[in-house]
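Q: Quick check, what structure comes out for this input:
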Amino acid sequence: MTQTRASADGGRRAPGRGARRTDLAAFLRSRRERIGPEDVGMPPGPRRRTPGLRREEVAQLAGVGVTWYTWLEQGRPINASPQVLDAVARTLRLDPAEREHLYALAGVTRRPVAVDPAEGLPEDVPAILDRLDPMPAAVVSARSDIIAWNRAYATVFWCVPRVPPSERNTMWLAFTMPPCCNPIANIEEQAHESVAIFRYRYSRHMDDPGWKEFVQRLCAASPQFARLWATQDVAPPRPCDKVFRHPAVGEIAMRSTGLDLTAAPGLRMIVYNPVGEQDADRIAHLLAHPREAAAALPDHRH
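A: Below you'll find the model as predicted:
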């Protein structure tokens, strides 16, 4: 593993960094001292004067130089890459909260690790989704994979329950569903900004093969997406105005708001708020008359 080099600032520390380095040194020592050599498959060796692993043992297990790790634990002003800190964190068996604390103390910006949808949602999230009815709401990943949704969302974005799980992605559905079956009425108006926001999220996952493969598939499936993706435009996430179309009631105008789930990094809850009373009434009508709503949907397949 490539090590980082000591800072060339002659030992000078930026204002405010001294206290953070002191905290970093104390934190690393405390985490090192709680792990015994037998915990990592190393022989206990001769009698130890202090508990836990020695500094050279941590360095060896993490694949970094002894001098570099010693300086890090001493709070010296050296630089550390996320990859090297990841190795130290694994060696010290840090949990997610401890890892984030380590990166903050080291002054390293680290992207949160996305939750694996297979591991399930935090236990309160499904109940929150249900209680948001009649406001449509869903939980999606950073890549816009639809993980869970409530009854109102399935009623308005009616194609979601009808497609295979591999296609339950808001970007995929928006750009590949033909006009006759696309529940988003203003896709032409929203397309450019949607792709720019998606690139903003993509830039934080560029090393993930799954993201690259998804973009390639979507470019192949949608000439419109491919053309907009080629512009290289990027925009930060923000609330968006969307107009849904349901054959039973017509158009429903809503504003979407994304809420990050702190208990599940990488996931966010999208909540749709009806713009006017007529829009709210149309959602209420669909929910009150599910058979009528279902009977009005297209019965053909693409």
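
Q: can we go C-alpha only for contacts and neighbour counts from here?
A: Fine.

Q: Around the closest residue to Pro265 other than its chain neighbours, how many other residues sit close by?
A: The spatially closest residue to Pro265, leaving aside those adjacent along the chain, is Ala114, at 5.3 Å (CA to CA, 6 or more residues apart in numbering). By the criterion of other CA atoms under 10 Å, Ala114 has 13 neighbours.

Q: what's the helix or strand for Ala114?
A: Using DSSP states H and E, Ala114 sits in no helix or strand.

Q: what's the spacing between the top strand by length along the chain and its chain's center?
A: Among the elements of the chain assigned as strand by DSSP state E, the one spanning the most residues is strand 250-260. In terms of CA atoms, centre = their mean, to the nearest Å, the centre of strand 250-260 is set 20 Å apart from its chain centre.

Q: how about the helices of this protein, start to end?
A: 17-33, 55-62, 66-73, 82-91, 96-106, 125-132, 151-156, 170-176, 187-202, 209-221, 223-229, 277-288, 290-295 (DSSP state H).

Q: another one to check against the first:
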Amino acid sequence: MPASPSFGAYLREKRSRLDPVASGFPASRRRTPGLRREEVAQCANISVTWYTWLEQGRGGAPSSDVLDRLTKGMKLTELEREHLYMLALGRLPEIRYRQADAITPRLQRVLDALTYRPAIVKTPLWDVVAWNKAAAAVLTDYSTLPPDQRNILKIVFGTPRVRAMQTDWDNLARSVVAAFRADIVRAGASTLVDQLIDELSACSPEFSALWQQSDIESHAEGTKRLVHPTAGLIELEYSGFAVEGRSDLGLIIYSPATLSDHARVAELVDHFGR
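A: Predicted structure coming up:
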């Protein structure tokens, strides 16, 4: 099935905006702005004929490999790459995992604005790369952990304090592993996944046993009940969201389930760090 006619038009429009000099071509006089078809084909490492057909809507739908070559060759952003996939294949691309050390200051301000709602940002490997004060007060103070230990599975299976806070640790562990399995299939970071699984299996026989199962579960929303050492029982409702422009990151927001839960969370947050 050929790609949408809009796909060829999108390629032509993006090609017209490319700077020849920035793309490594001489600043010669050109009849039209942007790159020539053969130059885009060269940048994307595909044949000129195939690229021409793509612009003309001939030759069928391109493969994911070709779309990624075009993304790289035309220097598209992640959002533009997603749009390219939707026009060509009618679906979003698979998540491309990339290690993230930080988020944008703007997103951090969003987290900080959630004063009494714990919130974290995680990667597909469940490394926590950002959090707010409420998350540190109620869940885990990630700032006290080395960066390579800020991983939800390492915390769940390797931290006795966190385990003791769970009202039903066995069910939580099963659910976490099932949701993690679903995330990493989309991430495609096989080497890093294998390293993490080997590390977790070596440290936790319970994780190893759960990993041998084939359960898959969504972590989009649900309820979390924990017993905080000082505040007592707290029930939180959580929802997961994609981070716009960063399909490899996920935002999880926990909201107190009742007014009493809100009061306990507020007390923890207000006294945190004092």
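
Q: After superposition, what is the TM-score?
A: Laid over one another, the chains give 0.85 as their TM-score (TM-score structural alignment, normalised by the length of structure 2), with 273 aligned residues with a CA RMSD of 2.8 Å.

Q: Quick one: residues contacting the residue nearest to Pro265 of structure 1.
A: Ala142, Ala264, Pro265, Gly266, Leu267 (CA atoms under 8 Å, 6 or more residues apart in numbering).

Q: Quick check: closest non-adjacent residue to the first one.
A: Nearest in space to Ala142 of structure 1, with sequence neighbours left out and distances taken as CA to CA, 6+ apart, is Gly266 at 5.6 Å.

Q: Please identify which two of the contacts of Ala114 of structure 1 are farthest apart in space.
A: Within the contacts of Ala114 of structure 1, Ala142 and Ala264 form the most distant pair, 11.3 Å apart (CA to CA).

Q: Looking at the contacts of Ala114 of structure 1, state which has the most neighbours.
A: Neighbour tally across the contacts of Ala114 of structure 1 (other CA under 10 Å): the maximum, 26 neighbours, falls on Leu267.

Q: Alignment lookup: that one to structure 2.
A: Leu267 of structure 1 maps onto Leu249 of structure 2 when the alignment is built from TM-score structural alignment.

Q: Isn't its match up against Ile120?
A: No - with contact defined as CA atoms under 8 Å, Leu249 of structure 2 does not reach Ile120; the gap is 10.3 Å.

Q: related to what we said a few turns ago, so how far is Arg29 of structure 1 from the residue nearest to Ala142 of structure 1?
A: Using CA to CA, to the nearest Å, we find Gly266 of structure 1 at a distance of 30 Å from Arg29 of structure 1.

Q: Next, count neighbours for Ala154 of structure 1.
A: Ala154 of structure 1 has 17 neighbours, counted by other CA under 10 Å.

Q: Which position in structure 2 pairs with it?
A: In structure 2, Ala154 of structure 1 lands on Ala136 (TM-score structural alignment).

Q: Next up, the contacts around its match.
A: Shown in contact with Ala136 of structure 2 (CA under 8 Å, 6+ apart): Pro118, Tyr142.

Q: Provide the count of other residues in contact range of the closest residue in space to Arg246 of structure 2 that isn't next to it in sequence.
A: What sits nearest to Arg246 of structure 2 in space, not counting adjacent residues and going by CA to CA, 6+ apart, is Glu78, at 7.2 Å. Neighbour count of Glu78 of structure 2, defined by other CA under 10 Å: 16.

Q: circling back to that earlier point, helices and strands around the longest strand of structure 1, which ones?
A: strand 240-246, strand 267-274, helix 277-288 (3 or more CA pairs under 8 Å, 6 or more residues apart in numbering; DSSP states H and E).

Q: pretty sure Asn186 of structure 1 is in contact with Arg245, am I right?
A: No - using CA under 8 Å, Asn186 of structure 1 is not in contact with Arg245, being 9.0 Å away.

Q: Which one's more surrounded, these two?
A: More neighbours surround Arg245 than the other of Asn186 of structure 1 and Arg245, with 20 against 16 (other CA under 10 Å).

Q: Show me what that one aligns to in structure 2.
A: Aligned counterpart of Arg245 of structure 1 in structure 2: Val227 (TM-score structural alignment).

Q: about what we covered before: gap between the residue nearest to Pro265 of structure 1 and His246 of structure 1?
A: Counting by CA to CA, the separation of Ala114 of structure 1 from His246 of structure 1 is 33 Å.

Q: again, but for Ala148 of structure 1
A: As judged by CA to CA, Ala148 of structure 1 and His246 of structure 1 stand 21 Å apart.

Q: More neighbours: which of the two?
A: Using other CA under 10 Å as the criterion, Ala148 of structure 1 and His246 rank with His246 on top: 23 against 19.

Q: got the contact list for stretch 38-46 of structure 1?
A: Gly36, Pro37.

Q: from what I can see Ser16 of structure 2 touches Glu39, true?
A: No - contact criterion CA under 8 Å: Ser16 of structure 2 and Glu39 do not qualify, at 11.6 Å.

Q: overlap in contacts of these two?
A: Contacts common to Ser16 of structure 2 and Glu39, judged by CA under 8 Å, 6+ apart, are absent.

Q: what residue of structure 1 takes the place of His262 of structure 2?
A: By TM-score structural alignment, His262 of structure 2 lines up with Ala280 in structure 1.

Q: Contacts only, for its match.
A: Listed by CA under 8 Å, 6+ apart, the contact set of Ala280 of structure 1 reads Ile252, Pro274.

Q: if we can go back for a sec, how far off strand 240-246 does the longest strand of structure 1 point, in degrees?
A: 140 degrees (axes from the mean of the first three to the mean of the last three CA atoms, to 10 degrees).

Q: Mind listing what's buried along strand 250-260 of structure 1?
A: For strand 250-260 of structure 1, burial by neighbour count (16 or more other CA atoms under 10 Å) applies to Glu251, Ile252, Ala253, Met254, Ser256, Thr257, Gly258, Asp260.

Q: Which residue is the nearest non-sequential neighbour of the residue mapped onto the fourth one from structure 2?
A: It refers to Met254 of structure 1. Residue pairing (TM-score structural alignment): Met254 of structure 1 is matched to Leu236 of structure 2. Once flanking residues are discounted, Leu236 of structure 2 sits nearest to Pro256: 4.6 Å by CA to CA, 6+ apart.
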